[in-house]
Each structure stands twice: as structure tokens, then as C-alpha cells.
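Student: I would like to see how this sequence folds:
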Amino acid sequence: MALHAKPLQLNTADAGFEAAFAARLHWSADTDAAIEQRVADILADVQKRGDAAVLEYTQRFDGLQAPDVKALEITQAELKAALDSLPAAQREALQAAAARVRKYHEAQKKASGESWSYRDEDGTLLGQKVTPLDRVGIYVPGGKAAYPSSVLMNAIPAHVAGVQDIIMVVPTPVRGSVATGGSGEAAVSSRGERNELVLAAAYVAGVTRAFTVGGAQAVGALAYGTATIPKVDKITGPGNAYVASAKKRVFGTVGIDMIAGPSEILVLADGSTPAEWVAMDLFSQAEHDELAQSILLCPDAAYIAEVQAAIDRLLPTMPRRKIIAKSLNDRGALILTRSMEEACAISNRIAPEHLEVSSSEPHRWEPLLRHAGAIFLGAFTSESLGDYCAGPNHVLPTSGTARFSSPLGVYDFQKRSSLIEVSEAGAQPLGRIAAELAYGEGLQAHARAAELRLNPVPPMREPT
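Tutor: Reported below is the predicted structural model:
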């Protein structure tokens, strides 16, 4: 039986558009109750038993047999050996991508990640001190797929920010073992499936230490610390449902980047881009998994028909065509709009993770676009370039959260402290303002602390 991909076709002029549009966008971030309970149990066990629990779950879920957690650490020599072992073309591509990502984040740090201060006319100094986090953990998915690009996008901005310790955890399940964080017993081996490109990326990106641990137990180890795996200040990086649930539960003990939903792409097209290009761009997200969402907004009905025809021609050539077809059939949409202006307005309602402006005049429409994780301007700017090597971070807000959140960046690995140095002259007007407001709140000690510094003041004592 032939495989077909028929994204839902909608027309904004139709009476039933709003209801159909809302139904197509719907996605719930709620996690299965059984997963939530299992994750809660794993985290509690890791917090209580530390290394012993991590070792037990790593053997049970990933099939790795090790005498202790220390044996699960990947040394810097192994990371470098992985880089050296890559074919020359692959090694050069990895290093070129890393250089571009680093250059972008260095510019980002200069623009938004530096300390600053100024002085009032009376000599009072006000400012902001920006300092890096001490230690962060990055989770890198393993098992079904390997993501060296995820290593670069998480570790490089942390390194640029000045983080001294970057701890990577990556599951390396034995072939045929159960999924990391799942239930049941796995086949046991002393070494799992390591991806050399992931290890090489860790070396290039400046990862300090790496462990072949995954799932909720890895998140717990990073959040609480064990005898071997150090406690971190923040955990970043994507993972499966167990990892997402664990990150939610440890938030507050540590910081996290975000809880990511399925991958998304929204293409705004004016009909000037070859239809095959747009069809493949829709495929590029649909091939991630069945829940990924690919949407086209276009005011040209004939062009939408061309894109559907391109989907029909290209789908049989795709190795992951079954995943692509299910994603497009269940969550994809080709939407006919009244105009490009309306397409931009709908895009802002969706607030997509990836937004391609596939137009001959992308800069005409860009000012109308307010909410998106990343905006790709022009026909030659495929989203896949952003995934790997353009430079900006590919860790982006999903599920409409681009309305209030931003891509992962240097700023996620920094914290800001306010600087306040009030001069004697400045303490006079500020003290009166503060005292008045403090008395109004009924906080007399606050008021008196400010008033004690009003003129005349006692002479300052010499420090001992």
C-alpha cells in the first residue's frame, strides 16, 4: 500500500477555519502519570543513594555493566581520540560549525553579557555585575539517535560565558537494551553504543567531564550530586519524556533551560521559492518524530498545490518517510491566507520554534514578525543550516513559548548582580525617599536605617 502525506488544507476565509486551526495546533505537555511516578521514584533514590542508584539504573535501563560510576566517565583522552578518529571531511565540518557557533555567541556576550555601571551627579554608582555560573550540566540524547550538534549548541555558549566546569551526560545503551529511563531489564555489557562524533563534539566544545549516564538518573545525579558526579547549578539539553519530567521536578534545586515540546517549523511563502525546497523544509522537521509539526502559510492557492505535489513526489525518496507521513498527516497543515500580512499575523499567534520567511522580499515581512524562536530570512536560508552551522543557537522555545522566552544563549549561563554604591551626598535624598516609603509600609527599622545616614552623620571609624 502506497504511503501518502496529506497535511490538512485550510483556508482562512472559511467559516470553520478557527476551530480547525486550533485543533491542529493543540498539543499537550502533560506527561503520562506512570512516567511521572517512576521519575519521582528514581530522583528520590538517586538523592538518597547517590552513585549506587545511578549505577543500578544505568545497568537496568542501558545495559551497562560497570564496577562503579567512575568507570562510566569518558576521559579527555578518549574525547580527543574520538575527534582524531573522524574522517577528515567530518572532522573539518564539525570544527567549522563549532567555530561559527562560537563566533556568534562571542558577539552575543559582547552585546548583552558584559558588566556595566554609571555614576549619578552626586557620585552614587549603580550598575550590574555579570558573572558566569560555576558549573553546568548538559544532557545529550543517545540511543535512538546521536546529536553532536546538540553538544555544540549547549556547551559552546556555556564555555563562552566563562563556565569553568561543563559536565556532559549521554546515555550509551547496549544495542537491544530498553530505552533509557524506561522499565524492565536490559542486556548487559561493559560498553554501550558510543557515537564518536558526539564525543568529538564534546572535545571541540570544551566539555570538562563526560559520563555515559542518561535518563532521569542522570538528571538527578547532576541536580543533587553524587560521590562521583558533581552537583551543577543548571541543566540544559533535550531528552525523552523521562528526562523532561525529571528536569521539571529538579527545577528550583537547579536551574533548567526549558521543557521542550515537539519540533516545529512554520514557512511563510509568497510563491517565489521552488516548491521542492519548501516541501523538503517541511520534511526536515517532520522527520524528527511523529509529533513534530510542519505548517505552510501562503496566499497563493496554486503554489500550495505545487507544494503538495512536491510532497507526493519526494516522500518515497525519504528514508524516514513513515515518520514524515504520520507527522504531516496528524499535525501538518497547508493554509491558504488572504495575504502575506495575514500570514504574518497568524505566525505571531503560533509563535513557532522555527520560522522561515521564504519570500523574495523577506525584509519586508520581518518587521511584522514578533514571536518566533528563530527567523530564517530568504529562500536560501533553510532551517537545517540553523540546526548545524549558521551560528545562532538551535535550542529554541517550542509550543508557543516563543511569546515569552528566547533561544538558549550565553545569558543562560550567566547571572546578574546589581551594584549599588551610594555616596554621602546621594544618601541624603535617597534616605528621605526610602524612609517615607518605609514608614508607609510600617517597616520602622528600614526607615531608621536610612535616616541614620542623613546629615549630620557621625564620623566614620577607621577599619581594624
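Student: For the rest of this, base every contact and every neighbour count on C-alpha atoms.
Tutor: OK.
Student: Can you list the buried residues in stretch 242-261?
Tutor: Buried residues in stretch 242-261, counted by 16 or more other Cα atoms under 10 Å: 242-247, 249-250, 254-261.
Student: Span of it from start to end?
Tutor: Terminal residues of stretch 242-261 lie 13 Å apart, using Cα to Cα, to the nearest Å.
Student: now the other sequence, so there's something to compare against:
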Amino acid sequence: MLSRIDLRDRDLTARELLEVVPRADLDVSHAVEVVTPIIADVRERGADALREYAARFDGVELDQIRVPADRIEAALESQDPAVLDAIREAITRVRAFHEATVPPPVEIEVAPGARLAQRWVPVGRVGLYVPGGLAVYPSSVVMNVVAAQAAGVESIAVATPPQRECGGEPHPTILAACALLGVDEVYAAGGAQAIAMLAYGAEDLCDPVDIITGPGNVYVAAAKRAVNGVVGIDAEAGPTEIAIIADDTADPEFVAADLLSQAEHDPLAGSVLITHDEHLAERVEEALGRRADDTKHLARTKEALTGVQSAVILTSSIDQSIQVADAYGAEHLEIHTRDADEVASRIRSAGAVFIGPYSPVPLGDYMAGSNHVLPTGGTARFASGLNTTSFLKAIQYIRYDQAALAEIGHKVIALANAEDLPAHGQAVQARLEG
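Tutor: Have a look, this model is predicted:
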């Protein structure tokens, strides 16, 4: 089912590794051309445009784009108590972790009378996008909202597609998650039109935000690219992916189950096994084929597993497996090896690392406490997953007294003159003369 990439006895450069690892074929640039007129239309016509796109793309006639607060609260009554209990537990764990990761302020004296400080200040307002395509994602509500709340953001708007089977409202499980988190500003808007509404606002409906976060399809990613700079964005999320580093100690049933768990997300989802044990690879492939035949979402799962983005990568050693994993830069990376903690400590590129046989990716998707909004498409080589700093700005503060400035003033003047910016130096000289 999975294709094979055999890297044994091949000494590849970092550039060659980037070219050989499997990737989904995703053309965000083309999607930008599609969404640009939609964004312009929403910016120009606001709510009227949103209603027209809801009818065209979602098949619903919207009476109200903003969901009334009482409908958000009422969604709690329709939910399975076990689901509400699970959401509450996820909120508790995600909040505990994110509050603990808020960076502290820093203040130092670099010389007598020369003080510097840095404070982390939350943005005023954020827009959180929650997808609603092939599945329902209350977990994405938790991940985005809790991270923003832990950072201290005071104004939070959630946009999520209207559902025809729900009378044009968002899915009630999404609304219930918002209710549990105390979010009462929810819009039945999806796709590029929702991103445009959040970025530019819509008169008498929605105020513009400072940052937009949250996953979505290629058109949501394209819309976020288009408005980046007008507002901040977290990332251009692509199809989900998992890579697993495994050796002869790995349980092939665990590995197969985890590869399958990501493949059911999307036909473009990537499932990659990296191992220097060919016998393990064969056992995983057998288990994967058997499990895939019994899975609910068989069509999209098989399409994902047989796509160019999924593969078994055979390596010559655990060291080469680590090199391949770093080149791949997986959104989710599982470690199923002996000395898993040591292997994990050597990883430089991954959105999140799941260590050992009892830390599967679905744990992080829902309940671990970590955030599941993670970099995709290899961007983990330079980007981080959603966290509290996604909603914080670092502001630096500088305070020198007269003596501290006098001590280094001549050096500032020397550098200013070297850069042919004499007025810079004169601003300091005026103080030295004074």
C-alpha cells in the first residue's frame, strides 16, 4: 500500500534529503488567485457578500451570520454528557500547559544606569478559524481559544462554516465548545470569505482582528496568505501528516494504527514510516493493509496511503532516520525506538514529538494538553506550532541615565558617522554637551 523510498547505502546531502522526502502536491499560489476576488468582495460589501457565498459554497440561506448568544448556550443541552466531559478535561489540560508556557518579562542592567526590559503584551483582538469540512473539530476550538486566553487576549471571535443540516448554524458541538470556553462571538462563516471578514471587518457585524489563527483547507490557507500583513497569521496550514521513527522494538500494530489515524483525515494526508528495520516495515505494511480494510473512511484513507505524500523510508541506521526526520520536518513525529527519549532529544525539526509507544498523535489531537495546530509541509524546519507567543508581542524598553549615555556616547557617534547618518550622532552629541 505504501510506496518505498530506499535510502540505505546512500549518503545524501541536506538538500538532496529535502528533495527525496514525500510531499503532498498542494498549489496554494493557484488558490490565491481564486480567493483574491472573494476577499475583495467581502471587503467591499460585507455581510451581503458573506450571505451570497454561504448560499453558493455552503448551500444555506443565512438569516443571521453572527450566532445569537442564547443559541450558543443552548447547544450544550444537545450534547452527549461524555463528549462535554471530554471537552472540559481537554480545556483543563490545555489551559494548564499553555498558562505555564507564557514567557516571563525580562529586565537587566547592562551597565550602571543602563537598563533594558522586555515585556510580552497580548494583541487586542484575535479571529480564530475552525474548519467544518470532512469532520467536526471542537478540539480546534479548544486549542485556539485556550492559547489566546492564556496569553491574555480579551476579544476573541470564532468563525466556522454554517452547516446545511444544522439549519445554517455551525455544528452544535462547535457551539458547545465555545460555550464552555465563554466565547459568545461566533460567526457562521467559512472559507476565504470568513478570513476576509476577520481581517477587514464587516460594518455593523464584525470588527477587524489583529491576528487570525486556525487550520483550514487550501483556500483558507490561500486567504490567510493574501491578508498576511493586514493582520498577523499563525501559518498556512496544509494537509495533516505523521512521521514515525521506528526500530525493531516497535509494535507494528501500534505503528500501523497511528499511520492510519492520520490518513483518515484527508486524501492528501501524509503517513510516513522511517525505519532501518526492513522486517518491521513489512510487518507494519501487513497490519496497515488489514486495518485499512476495516476503517470507516476507507476511500479517503486508501487515497492518502497510496498517494505520493505517504511512504516507507528505509534507512541504514537510527542516525540516518533522524536525519531524514529532520529533513521531513513532520507536523507530528512519533518515536518508537529503544532509548526513545534520547532519540527525541536529537530531533531539530518537528511540530510536536510523541515519545514512546503510549504517546500516540491522537492523544495530542485532543487531550495531552499540548496544542494540535502545528506546522505542516516541512515548515517545522523553521516554524513553531500554535502557542501563547502566537498571540503576544515582545516590546522592548530602554532607559539610560545621563552617566550611562555619556559612557558610550562617543561610540554611538562613531558608528553613526560610519553609516553616514551624522544627525544620529548629533542627537547624542547634544546630550553630551548639555
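Student: re the thing from before, which two among the buried residues of stretch 242-261 of structure 1 are spaced furthest apart?
Tutor: The distance between the two most remote of the buried residues of stretch 242-261 of structure 1 (Cα to Cα) is 20.5 Å, for 254 and 261.
Student: still on that earlier bit, and the buried residues of stretch 242-261 of structure 1, which of them are in strands?
Tutor: 255-256 (DSSP state E).
Student: Name the nearest of the buried residues of stretch 242-261 of structure 1 relative to residue 281 of structure 1.
Tutor: Nearest to residue 281 of structure 1 among those, with distances taken as Cα to Cα, is residue 261, at 19.0 Å.
Student: The closest one maps to what in structure 2?
Tutor: Using TM-score structural alignment, the partner of residue 261 of structure 1 in structure 2 is residue 238.
Student: Give the buried residues for the longest helix along structure 1.
Tutor: If you go by DSSP state H, structure 1 has its longest helix at helix 88-112. Residues of helix 88-112 of structure 1 classed as buried under the neighbour-count rule (16+ other Cα under 10 Å) are 91, 94-95, 97-106, 108-109.
Student: can you check stretch 351-366 of structure 2 too?
Tutor: 351-357, 360-361, 364-366.
Student: in structure 1, what residues pair with that stretch?
Tutor: Stretch 351-366 of structure 2 corresponds to residues 373-388 of structure 1 when matched by TM-score structural alignment.
Student: Ends of the matching stretch, what's the gap?
Tutor: 16 Å.
Student: Equivalent analysis for stretch 351-365 of structure 1, please.
Tutor: By Cα to Cα, the extent of stretch 351-365 of structure 1 from end to end equals 15 Å.
Student: roughly how far is it from the heart of the chain?
Tutor: Averaging C-alpha positions (Cα atoms, centre = their mean, to the nearest Å) puts stretch 351-365 of structure 1 21 Å from its chain's average.
Student: which of the residues in it are buried?
Tutor: Buried-residue list, stretch 351-365 of structure 1, by 16+ other Cα under 10 Å: 351-359, 362, 365.
Student: residues near residue 378 of structure 2, how many?
Tutor: The local packing of residue 378 of structure 2 (other Cα atoms under 10 Å) involves 23 other residues.
Student: actually residue 121 of structure 1, not the one I wrote
Tutor: 9.
Student: three-state assignment of residue 245 of structure 2?
Tutor: Secondary structure state of residue 245 of structure 2, per DSSP: H, G, I helix; E, B strand; the rest coil, is strand.
Student: Could you do residue 127 of structure 2 as well?
Tutor: From three-state DSSP, the assignment for residue 127 of structure 2 is strand.
Student: Tell me if I'm right that residue 201 of structure 2 and residue 194 touch.
Tutor: No. If you go by Cα atoms under 8 Å, residue 201 of structure 2 and residue 194 don't touch, sitting 9.7 Å apart.
Student: Looking at those two, which one has more neighbours?
Tutor: residue 194 (28 against 19).
Student: dump the residue contacts of the more buried one.
Tutor: 50, 129, 159-160 (Cα atoms under 8 Å, 6 or more residues apart in numbering).
Student: Farthest-apart pair in those, please.
Tutor: 50 and 129, at 15.2 Å, using Cα to Cα across the contacts of residue 194 of structure 2.
Student: What is the aligned counterpart of residue 49 of structure 2 in structure 1?
Tutor: Superposed on structure 1 with TM-score structural alignment, residue 49 of structure 2 falls opposite residue 53.
Student: Without its sequence neighbours, what residue ends up closest to its match?
Tutor: Distance criterion Cα to Cα, 6 or more residues apart in numbering; nearest residue to residue 53 of structure 1, sequence neighbours excluded, is residue 46 at 5.2 Å.
Student: give the contact list for the one you found.
Tutor: Taking Cα under 8 Å, 6+ apart, one finds 52-54, 217, 220-221, 224 in contact with residue 46 of structure 1.
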